[in-house]
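*Asks:* what's the 3D shape of this:
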Amino acid sequence: MNISRRICKGLIWFWFFTGSCTAAFAQRHHLYNDTSLYRVYGLLQQKEEKVIPILHLGDSHVQAGFFPNAVRDRLQGEFGDAGQGWVFPYNLAGTNGPDDYRWSSFFRWNGDRMVDRNLGQWPGPGGIMISRQQGMSLLTFSGKPVKCLKLWYEGGEGLPEANAGEDHPAAGEAMVYEGEPVMAAKEVKVCMDSVVSGISLRFPSISRFYGAVAENGKPGILYHAIGINGAQFSHYNQFEGKITASQMEILKPALVIISLGTNEAFGGISAVQLRQEIGKMMEVMKSLAPEARFIFTTPPSGMMKKRQVPYKKKGKKRTYYRVSYVKVPQATTLRDAMITLCDENGWAYWDLYEAMKADKRFARAWSGDHVHFNAYGYNLQGQLLAEAVLDSFQQWNKQKSKP
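*Replies:* A predicted model of the protein is given here:
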């Protein structure tokens, strides 16, 4: 009798545990409203023939590169690598950026961002630009294998000269093409004869540089990551939506992943204000890219200091502090508002907020400020988001294959 009870109790706990694990796994890997993405999945099936541009838009969680790079690596590993995508000289602007590419210059540049106060002019498609007194200048890009760089800048007459340096003598002379201007910016495409690891550019006259797109000449996914520290939806909507409009115009994304909301939560933005700003952004995007599809990622829970308790260690003069943290209450409100808006419009979303609660690994994913994440945490987010997209794609593929 006792044995039977123990067996029954064990089975109940086993079912409860496996059910909880299954639910948690589904929570982490689930992409909601994914029927809206079927057009993108159709393009992914043509990975050997086409370049599929994806734009990942966000704030500091995106600017650092760890989060979008994890998504990029996973998706490009599955559907092909068409290049590094959007690349900007964050280091020359005096801020942090991805560590898998670098820009260098002999000249000093000034950086301006869309989040800066009293910014009087459009900062470019990336929401950030570098500038200097107009004149001749040099810029060198180095990163993953690249064949073509498409550039956007302002300057005087004449096109830039380009070369791959002494390390790639077989690359030959670069071909330079001038495209249609975007807003106030010139568009120039520089192509080498073969794939190289870097390209040096000599501009006869330049005053502002807005960024570039790196392509390797192969089909597959071209993943653009654009993020600015401190950014909110409202910042991307500045200048009558020209920042977002230029992104749609030059990058022509088939899929846009939007990872914003953290700064709104810490800034006390209301749910009504959030809905309004998302609406403005989407109106611009859909008007210029009606075939594009969207994935929203809900903001993380976020943590803020509750209190600091001073204490001293025995035999030490230094004062130490025990810090306790609490979740940012507005993050839940804005997460719910974002989900409601996505459901109303049929936009896909991945619920990072809930995924964090379902995955114990996030306990060691925070950085010291409990607002940002460490490299492990960002990589974990990227892996989970990519897996959610891949799981959804595979389910669509199975259903499509059924007779």
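
*Asks:* Going by C-alpha atoms from here, please, whenever you check contacts or count neighbours.
*Replies:* Fine.

*Asks:* just the helices in the stretch 251-400 of the chain please.
*Replies:* 262-266, 271-288, 329-345, 352-358, 375-401 (DSSP state H, counting those that start in this stretch).

*Asks:* Point out the most buried one among the ones you listed.
*Replies:* helix 262-266 (a mean of 22; mean count of other Cα atoms under 10 Å).

*Asks:* so how far is that one from its chain's centroid?
*Replies:* 17 Å (Cα atoms, centre = their mean, to the nearest Å).

*Asks:* try stretch 345-356
*Replies:* 15 Å.

*Asks:* With stretch 9-26 instead?
*Replies:* Worked out by Cα atoms, centre = their mean, stretch 9-26 lies 35 Å from the chain centre.

*Asks:* on that earlier part again, with distance to Q238 as extra columns, can I get the helices of the stretch 251-400 of the chain in CSV?
*Replies:* Formatted as CSV, these follow (distance: least, Cα to Cα, whole Å):
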stretch, distance to Q238
helix 262-266, 16
helix 271-288, 10
helix 329-345, 20
helix 352-358, 27
helix 375-401, 28
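
*Asks:* For burial, what's the neighbour tally of L11?
*Replies:* Look at L11: counted by other Cα atoms under 10 Å, it has 12 neighbours.

*Asks:* what kind of secondary structure is it in?
*Replies:* Counting by DSSP: H, G, I helix; E, B strand; the rest coil, the backbone at L11 sits in helix.

*Asks:* Quick check: which of the helices of the stretch 251-400 of the chain is nearest to E154?
*Replies:* Closest approach to E154 among those (Cα to Cα): helix 271-288, 23.3 Å.

*Asks:* could you give the angle of that closest one to helix 329-345?
*Replies:* 40 degrees (axes from the mean of the first three to the mean of the last three Cα atoms, to 10 degrees).

*Asks:* which ones are touching the closest residue to Y378 other than its chain neighbours?
*Replies:* Nearest residue to Y378, sequence neighbours excluded (Cα to Cα, 6 or more residues apart in numbering): F67, at 4.6 Å. Listed by Cα atoms under 8 Å, 6 or more residues apart in numbering, the contact set of F67 reads H61, Y378, N379, L380, Q381, G382.

*Asks:* which SSE is W86 in?
*Replies:* Using DSSP states H and E, W86 maps to strand 85-87.

*Asks:* contact partners of that strand?
*Replies:* Against strand 85-87 from outside (Cα under 8 Å, 6+ apart): Y101, G211, A212, V213, A214, E215, L222, Y223, H224, A225, I226.

*Asks:* Here is a second sequence; please produce its structure as well for comparison:
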Amino acid sequence: MRSSKRAALLLTLGVLGIAGSLFAAGPVPKSEPNFYAPTGYFASLAQELRVAAKNGSTVSIVQLGDSHIQAGHTTAPLRASLQASFGDAGRGWIGWYALYGSNSPRDYRVTSSGFGWQRELILKPEGTRPMGLGGYVLSTRPSSRFTIGVTSSDHPFRQMHLVRTASSLPLTAFPLAELRTGRFSTGAYVVDTLSWRSPYTSVTLTGAEENDADEAVYAGCVLLSGKGGVLVHDIGINGAAYRHYALADYVEQLSLLEPQLLILSMGTNDCYSTHFQIADFTDSLEQMLMLLKEILPKTKILLTTPPPSFFRQASTHYVVTGRRRKHRKKVTTMTYRFNENAARVSEEIMHRAELHGVAAFDLFSAMGGQSGINSWIADGLMAGDRVHYSRDGYERQGRLITSALERALTLR
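*Replies:* Okay, the predicted model is just below:
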């Protein structure tokens, strides 16, 4: 079944090379009210996917976002579908969220022993350490002895790209790995490559016993299968908005992953305020798009709009209980009001996509917007805070994004 799906998609993509040059620039497809892309926008990406499936090259895709992305559930359907069709190049980005006490995707695990880690987040960078690719930076004492365990049971790997500052020493691995230092570099960061002859699902990284480095600063790692195909990276930070990522130093870090496609999935935190101003959001989005155009000019961009959300407010009252009605019981009631700002942000994202000639998928309207969200709540797909979603809810969102992208690839 997997091979038939792959053959069908490859056959469809093969026709596109002929059709793509026959149309002038304009929005497509007309039959997709939730999706916009200039005609031919995904032609090169479709070609790169065909080549990857045929000769073992790698296509790198990054989905960057907020808490909706950090948990990993939204990106999982895209990874599974594209890798089934074009080859599994590996799990991709491994965020070391657990080392600073945050939530992580469930398909991998990162642990550490030794001296505790200090963190800085892109939400409020202190400027003492260069911000890392994952939207955070972790540091420990250069002289401390520590180990980091990385486990990826669903995606065995033969290679690891480890991101560290140039002033930090490389980490050694068990089982023993071949080490090539500083294969890539951007700003303060370099990427070491660790390779094994056989695939592993778990390795241990260790700092040097005698460490005379100036610092010990690390940003995470990438796991690769050693085969060609598709890498789908998910990078998210709880609470992140466009203004947090729209920094030249951060956008430069994205080049370490060499993305052919960057999916920007944000907007909830931008608009989750009663003092929201659409002009402020537009400025942040424009800044991000201009930086991407300057720093990653060959990368295709797909914007996705934020899913529906609600404002919530707690009200407290007291109920008199007991036979003599002498007891007062405190009762807290939670009320919810639909966040109409999300609709405004979604409309602005779609508008800016057309102005900049990039692709956009209106997840907000594809989910039904204000009227359709009630069915998601009834099906248990939205969390109790009415901002986040259940695992099934995020996976359904991921399937909507995946289907829209795959249709765009076949229509080009």
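
*Asks:* Would you mind saying which of the helices of the stretch 251-400 of the first structure lies nearest V196 of the first structure?
*Replies:* helix 375-401 (27.5 Å).

*Asks:* Isn't G127 of the first structure up against I228?
*Replies:* Yes: G127 of the first structure lies in contact with I228 (Cα atoms under 8 Å); the separation is 7.1 Å.

*Asks:* Quickly list what's touching both of these two.
*Replies:* R113.

*Asks:* Please determine how far the closest residue in space to T244 of the first structure that isn't next to it in sequence is located from N263 of the first structure.
*Replies:* Ranked by Cα to Cα, 6+ apart and with sequence neighbours excluded, the top spatial neighbour of T244 of the first structure is Y236, at 6.1 Å. Relative to N263 of the first structure, Y236 of the first structure is positioned 13 Å away (Cα to Cα, to the nearest Å).

*Asks:* What of C191 of the first structure?
*Replies:* 39 Å.

*Asks:* now swap in E240 of the first structure and tell me
*Replies:* Counting by Cα to Cα - E240 of the first structure and N263 of the first structure are separated by 21 Å.

*Asks:* residue in the first structure matching D66 of the second structure?
*Replies:* Counting by TM-score structural alignment, D66 of the second structure lines up with D59 in the first structure.

*Asks:* who's in contact with its match?
*Replies:* G227, I228, N229, G230, A231, Q232, S259, L260.

*Asks:* any idea what the second one aligns with in the second structure?
*Replies:* Using TM-score structural alignment as the criterion, the counterpart of I228 of the first structure in the second structure is I237.

*Asks:* you'd agree its match is up against Q70?
*Replies:* Yes: contact criterion Cα under 8 Å: I237 of the second structure and Q70 qualify, at 5.7 Å.

*Asks:* got a list of what R109 of the second structure touches?
*Replies:* G149, V150, T151, S152 are the contacts of R109 of the second structure under Cα under 8 Å, 6+ apart.

*Asks:* which of these lies closest to I122 of the second structure?
*Replies:* V150 (23.2 Å).

*Asks:* Now check L251 of the first structure against the second structure: what is it aligned to?
*Replies:* L251 of the first structure maps onto L257 in the second structure, by TM-score structural alignment.

*Asks:* Count the neighbours of that match for me.
*Replies:* Around L257 of the second structure there are 18 residues (other Cα under 10 Å).

*Asks:* Just give the nearest non-adjacent residue to it, would you?
*Replies:* Here the residue nearest L257 of the second structure, using Cα to Cα, 6+ apart, is S60, at 7.0 Å.

*Asks:* So for the strand or helix carrying that neighbour, what gets flagged as buried?
*Replies:* For S60 of the second structure, the element it lies in under DSSP H and E is strand 58-65. Judged by neighbour count using 16 or more other Cα atoms under 10 Å, the buried positions of strand 58-65 of the second structure are T58, V59, S60, I61, V62, Q63, L64, G65.

*Asks:* Next up, the contacts around the first one.
*Replies:* Contacts of T58 of the second structure were listed using Cα under 8 Å, 6+ apart, and they are A52, A89, G228, G229, V230, L231.

*Asks:* mind redoing it with 10 Å?
*Replies:* 48-49, 51-52, 86-90, 226-231, 260 (Cα atoms under 10 Å, 6 or more residues apart in numbering).

*Asks:* Tell me the one of these nearest I377 of the second structure?
*Replies:* Nearest to I377 of the second structure among the contacts of T58 of the second structure, with distances taken as Cα to Cα, is L231, at 32.6 Å.

*Asks:* Helix or strand next in line after the helix or strand that closest one falls within, which one?
*Replies:* Using DSSP H and E, L231 of the second structure sits in strand 229-236. Later in the chain than strand 229-236 of the second structure, the nearest helix or strand by DSSP H and E is helix 242-245.

*Asks:* average offset between that following helix and the first structure?
*Replies:* In the superposition against the first structure, helix 242-245 of the second structure averages 1.0 Å from its aligned positions (mean Cα distance after the TM-score superposition for the first structure).

*Asks:* That helix: how far from the chain's middle?
*Replies:* Centre to centre, stretch against its chain (Cα atoms, centre = their mean), the figure for helix 242-245 of the second structure is 14 Å.

*Asks:* which outside residues touch that helix?
*Replies:* By Cα under 10 Å, 6+ apart, helix 242-245 of the second structure touches 64-66, 121-125, 135, 237, 250-251, 264-270, 280-288.

*Asks:* Just the buried residues of the helix or strand following it, please?
*Replies:* Going down the chain from helix 242-245 of the second structure, the next helix or strand is helix 248-254, by DSSP H and E. In terms of neighbour count (16+ other Cα under 10 Å), helix 248-254 of the second structure has its buried residues at D249, Y250, V251, E252, Q253, L254.

*Asks:* For the fifth one, which non-adjacent residue is spatially closest?
*Replies:* Which is Q253 of the second structure. L133 is the one closest to Q253 of the second structure (Cα to Cα, 6+ apart), at 5.3 Å.

*Asks:* how about that neighbour, what's its match in the first structure?
*Replies:* Using TM-score structural alignment, L133 of the second structure sits opposite P125 in the first structure.

*Asks:* One more: L292 of the second structure?
*Replies:* In the first structure, L292 of the second structure lands on M285 (TM-score structural alignment).

*Asks:* Kindly report the same for G187 of the second structure.
*Replies:* Checking with TM-score structural alignment, G187 of the second structure has M183 as its match.

*Asks:* Could you count how many residues lie near that match?
*Replies:* Neighbours of M183 of the first structure using other Cα under 10 Å come to 14.

*Asks:* Grab the nearest non-local neighbour of it.
*Replies:* S246 (7.4 Å).
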